[in-house]
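Peer 1: Okay, predicted coordinates and the sequence, questions at the end:
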Amino acid sequence: MERMQQPYDTIIEAFATHKVPYDIAACYVWLAGAILSIYLPVVNETFLRVVFGVPVILFIPGYALIAALFPAAKDLGGIERIALSFGLSIAVVPLIGLALNYTPWGIRLDPIVISLAIFTIGMCLAAQYRRACVPAAERFTVPFSALRQAVIREFFPKETGRLDRILSIVLIIAIVAAVATTVYVIVVPKEGEKFTEFFILGTNQKAADYPSEIMTGTNSSMYIGIGNHEYKNITYTVETYLESMTFDEKTNTSALKAMDRIDRFKVPVPDNQTLVIPYSFTAKKTTYNRIEFLLFNETVPGDRVQGMDRINQSYRDLHLWITVRSP
């Protein structure tokens, strides 16, 4: 009489090293490659980060979930598994991000990587166990060897001559080159317009509540924002000035009467990042009626350049009209 398989026998069978299904092993290897491409120095600056990372977001979590839910070959066909893998990945990954949003860790790189890795590995382990519970003849397997033999028969049939074999090799090289070119175009996009964002925010980091009524000798606070979209790291220079401006209604022109520097400081901003920094200033004269913010990228004119010439030579400039009163 055949002995019934015990749960621990199934566990041993499921997690024996030499019995890990090839598709589940491929998920483990690809996930490990993605993690290395994110955190390994030098490698994380290459296109490999995108090549390994995109499938971990769009395909592998859903495939692992499908493998855990449908361990038998008769449950789903190959095309259905692939289609559902994409669909479930697109559904699961945002849900993981939504859950992280309500945790102390938030939606950042490290929590996302750890959460996706735990989910994918957990589903892969569940898939291994569930397949071990199914008779070997009924388990779902990816026929890698059969696919390889089919490709060989398609491109290199035994009855073909030497010329046909050469043409088949050229065709394979052309297909590989086309796929590689497509991947390169996707992961290394053409540089778009280069520009820098320069903005100021009020006390609540919103485009409102700017200081307008200012008392001499008291601090007024706001925020300065710089967004670097120049496709390289840049150390910007910010200068702030208090100014006295007059307006001639007859000629409809403004004249700069006084321009006193408050601050000059450098702000290093990495490529494709935006920094918002707090800033405060103090006005000592009631004659001021405007505060000027000048942004310089890598070229700062000498101190001899003053007034409107300095404003015109800045990379970006902003200003606020203010009223300065005595306490």
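Peer 2: Thanks, I have the structure now.
Peer 1: can we go C-alpha only for contacts and neighbour counts from here?
Peer 2: Noted.
Peer 1: So residue 305 lies in a strand, does it not?
Peer 2: No - going by DSSP: H, G, I helix; E, B strand; the rest coil, the assignment for residue 305 is coil, not a strand.
Peer 1: Tell me how many other residues crowd it.
Peer 2: Number of residues near residue 305 (other Cα atoms under 10 Å) recorded here: 12.
Peer 1: Any figure for the gap between it and residue 259?
Peer 2: For residue 305, the distance to residue 259 (Cα to Cα, to the nearest Å) stands at 12 Å.
Peer 1: Give me the spatial nearest neighbour of residue 93, chain neighbours excluded.
Peer 2: Setting aside the residues directly before and after it, residue 93 is nearest to residue 57 in space (Cα to Cα, 6 or more residues apart in numbering), at 6.7 Å.
Peer 1: ok, the one you found - how many residues close by?
Peer 2: Neighbours of residue 57 using other Cα under 10 Å come to 18.
Peer 1: How much space separates it from residue 178?
Peer 2: Relative to residue 178, and taking Cα to Cα, residue 57 is found at 24 Å.
Peer 1: Give me the contact list for stretch 197-208.
Peer 2: 209-211, 221-229, 295, 316-318 (Cα atoms under 8 Å, 6 or more residues apart in numbering).
Peer 1: buried sites along the helix or strand hosting residue 171?
Peer 2: If you go by DSSP states H and E, residue 171 is part of helix 162-187. Buried residues in helix 162-187, defined by neighbour count with 16 or more other Cα atoms under 10 Å: none.
Peer 1: helices or strands next to that helix in the packing?
Peer 2: Here helix 162-187 touches helix 48-58, going by 3 or more Cα pairs under 8 Å, 6 or more residues apart in numbering; DSSP states H and E.
Peer 1: neighbouring contacts of the helix it packs on?
Peer 2: 30-31, 33-34, 37-38, 43, 86, 89-90, 93, 183, 187.
Peer 1: ok, and here's another one to check against it:
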Amino acid sequence: MIEIPSKRILTWDVVAVLSYAAAVVPLQWIELLSPIRIALLAPVLLFLPGFTLSTVLFPGRPVGERSTATNGISRLGTVERAALAVGLSVGLLPLFAFVFDLVLGQVVGPIIVATAVFSAGMALLGGYRRSRVPEPDRFEIPIERWFEESITSVRENSTGAAVVNVALAGSIVLAVGAVGIAFAVPQEGATFTDFAVGTQQGGEFVTDGYPEDLAVGEAAETAVLIENSEDKLTEYHVVARFERVEDGTVTAIQSAGGFTVTVDPGETVIRSHSAVRSITGDDVRLRFFLYRDEPPTDPGPETAYRAVHVWVDVE
């Protein structure tokens, strides 16, 4: 007798993956305490992408778990599936980084969003693949059976064996969590902002081409680049000024304006800036200071987050 498989795609585990993926996407931009962030994000980075992909590749129940003959169905044991899920997940992260580099022009990207969307898509595709398999042969997560077996094991085995089992499970969780810290938690010193001054030529930012000889009253046309790798939305304040330098000492300062810009995490902004100045001399530089907070009334290199400059001779 041929068994007609159920067409239900949204099984409980598929719904759980979709719900979890939707819940963690906002965490790409929300800061949380490190332990909470690890607990919430480690699964979506180190397990779900590989697990959901495994349901697409291997939709069948392992042989021996109430399954019938192979019938050409791709099968994978529970332990092998778990190991494959972690291995595939870790292997997919560099692939996402490569895609970011091709599409966004940078390796850093919305990794949480990418893994969550990928996991959700693979979960749906895996649900469809499993819906085409007869129910006795269909892969499912046997949580009820695991719970019953764990209770039986504790009752029938010695206390020492139970402790060993708990310790083994705990060590696996700790190992996965340790690997996840590098991805789930922004490490101290890992955040930064790139700040550069140059010009735009043919729509591209270059760190040369700015005016080196500037007549009094002539505008210096420059381009300022800000790349936000702070892992959060940041409001930047840029202050510019002309400085006359004699024997390594600044002897004259005049303001050259500035601007404020808000940059999304992982984004790069290039802003044109025009500065007209009347300071004369051979050793004059146009200096830019970057602040992540409101700049002080007397900005300078001592208080700035970043500082860059170009030399201009003002005749």
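Peer 2: Yep, that arrived. The structure presented is a predicted model; accordingly, all values stated were derived computationally and were not measured.
Peer 1: Please work out the TM-score for the two chains.
Peer 2: Scored by TM-score structural alignment, normalised by the length of the second structure, the superposition of the two chains gives a TM-score of 0.65; 286 aligned residues with a Cα RMSD of 4.7 Å.
Peer 1: ok, back up a step: of the contacts of stretch 197-208 of the first structure, which belong to strands?
Peer 2: 221-229, 295, 316-318 (DSSP state E).
Peer 1: Could you tell me which residues make contact with the residue nearest the centre of the second structure?
Peer 2: Ranked by distance to the mean C-alpha position of the second structure (Cα atoms, centre = their mean), the top residue is residue 111 at 3.5 Å. Contacts here follow Cα under 8 Å, 6+ apart; on that basis residue 111 of the second structure touches 28, 93, 96, 97.
Peer 1: Return the subset of these lying in helices.
Peer 2: Counted as lying in helices by DSSP state H, out of the contacts of residue 111 of the second structure, are 93, 96, 97.
Peer 1: just those residues now: which is nearest residue 279 of the second structure?
Peer 2: Closest approach between those and residue 279 of the second structure, by Cα to Cα: residue 97, at 47.3 Å.
Peer 1: distance of the aligned partner of residue 198 of the first structure in the second structure from residue 11 of the second structure?
Peer 2: If you follow residue 198 of the first structure across to the second structure using TM-score structural alignment, you land on residue 195. Going from residue 195 of the second structure to residue 11 of the second structure by Cα to Cα gives 49 Å.
Peer 1: Those two: which has the busier surroundings?
Peer 2: residue 195 (20 against 15).
Peer 1: Now do the SS call for the more buried one.
Peer 2: Residue 195 of the second structure - assigned by three-state DSSP - is strand.
Peer 1: Quick check: it vs residue 185 of the second structure, distance?
Peer 2: 24 Å.
Peer 1: got it, and residue 152 of the second structure?
Peer 2: Counting by Cα to Cα, the gap from residue 152 of the second structure to residue 185 of the second structure is 38 Å.
Peer 1: okay, those two: which has more neighbours?
Peer 2: residue 185 (18 against 11).
Peer 1: now the helices for the stretch 201-327 of the first structure?
Peer 2: 307-313 (DSSP state H, counting those that start in this stretch).
Peer 1: Quick one: the strands in the second structure, in order.
Peer 2: 192-201, 204-206, 213-214, 219-229, 234-246, 249-263, 268-276, 281-291, 306-314.
Peer 1: these two touch, right, residue 229 of the second structure and residue 266?
Peer 2: Yes - Residue 229 of the second structure is in contact with residue 266 according to Cα atoms under 8 Å; the separation is 5.3 Å.
Peer 1: so what's the alignment partner in the first structure of residue 56 of the second structure up against?
Peer 2: Using TM-score structural alignment as the criterion, residue 56 of the second structure maps onto residue 65 of the first structure. Residue 65 of the first structure is in contact with 85, 88, 120, 123, 124, 127, counting by Cα under 8 Å, 6+ apart.
Peer 1: Could you report the separation of residue 65 of the first structure from residue 26 of the first structure?
Peer 2: The value you get for residue 65 of the first structure to residue 26 of the first structure, if Cα to Cα is used, is 14 Å.
Peer 1: cool, residue 7 of the first structure as well?
Peer 2: On the measure of Cα to Cα, residue 7 of the first structure and residue 26 of the first structure end up 26 Å apart.
Peer 1: More neighbours: which of those two?
Peer 2: Comparing residue 7 of the first structure with residue 26 by other Cα under 10 Å, the one with more neighbours is residue 26, at 13 against 10.
Peer 1: Quick check: the gap between the more buried one and residue 36 of the first structure.
Peer 2: With Cα to Cα as the criterion, residue 26 of the first structure and residue 36 of the first structure are 15 Å apart.
Peer 1: Then residue 75 of the first structure?
Peer 2: 34 Å.
Peer 1: okay, the two: which has more neighbours?
Peer 2: The neighbour count for residue 75 of the first structure versus residue 36, taken as other Cα under 10 Å, is higher for residue 36 (16 against 13).
Peer 1: count of neighbours near the closest residue to residue 68 of the first structure other than its chain neighbours?
Peer 2: Nearest residue to residue 68 of the first structure, sequence neighbours excluded (Cα to Cα, 6+ apart): residue 127, at 3.8 Å. Neighbourhood size, residue 127 of the first structure [other Cα under 10 Å]: 23.
Peer 1: same question, the one 4 residues further on
Peer 2: Here the neighbour count serves as a burial measure; for residue 131 of the first structure (other Cα under 10 Å) it reads 26.
Peer 1: For it, which non-adjacent residue is closest in space?
Peer 2: Per Cα to Cα, 6+ apart, closest to residue 131 of the first structure is residue 71, 5.0 Å.
Peer 1: Residue 140 is in contact with the one you found, correct?
Peer 2: Yes - judged on Cα under 8 Å, residue 71 of the first structure makes contact with residue 140 at a distance of 5.9 Å.
Peer 1: Overlap in contacts, these two.
Peer 2: Contacts common to residue 71 of the first structure and residue 140, judged by Cα under 8 Å, 6+ apart, are residue 131.
Peer 1: List of residues touching stretch 171-188 of the second structure?
Peer 2: Taking Cα under 8 Å, 6+ apart as the rule, stretch 171-188 of the second structure contacts 34, 37, 38, 39, 41, 42, 45, 46, 231.
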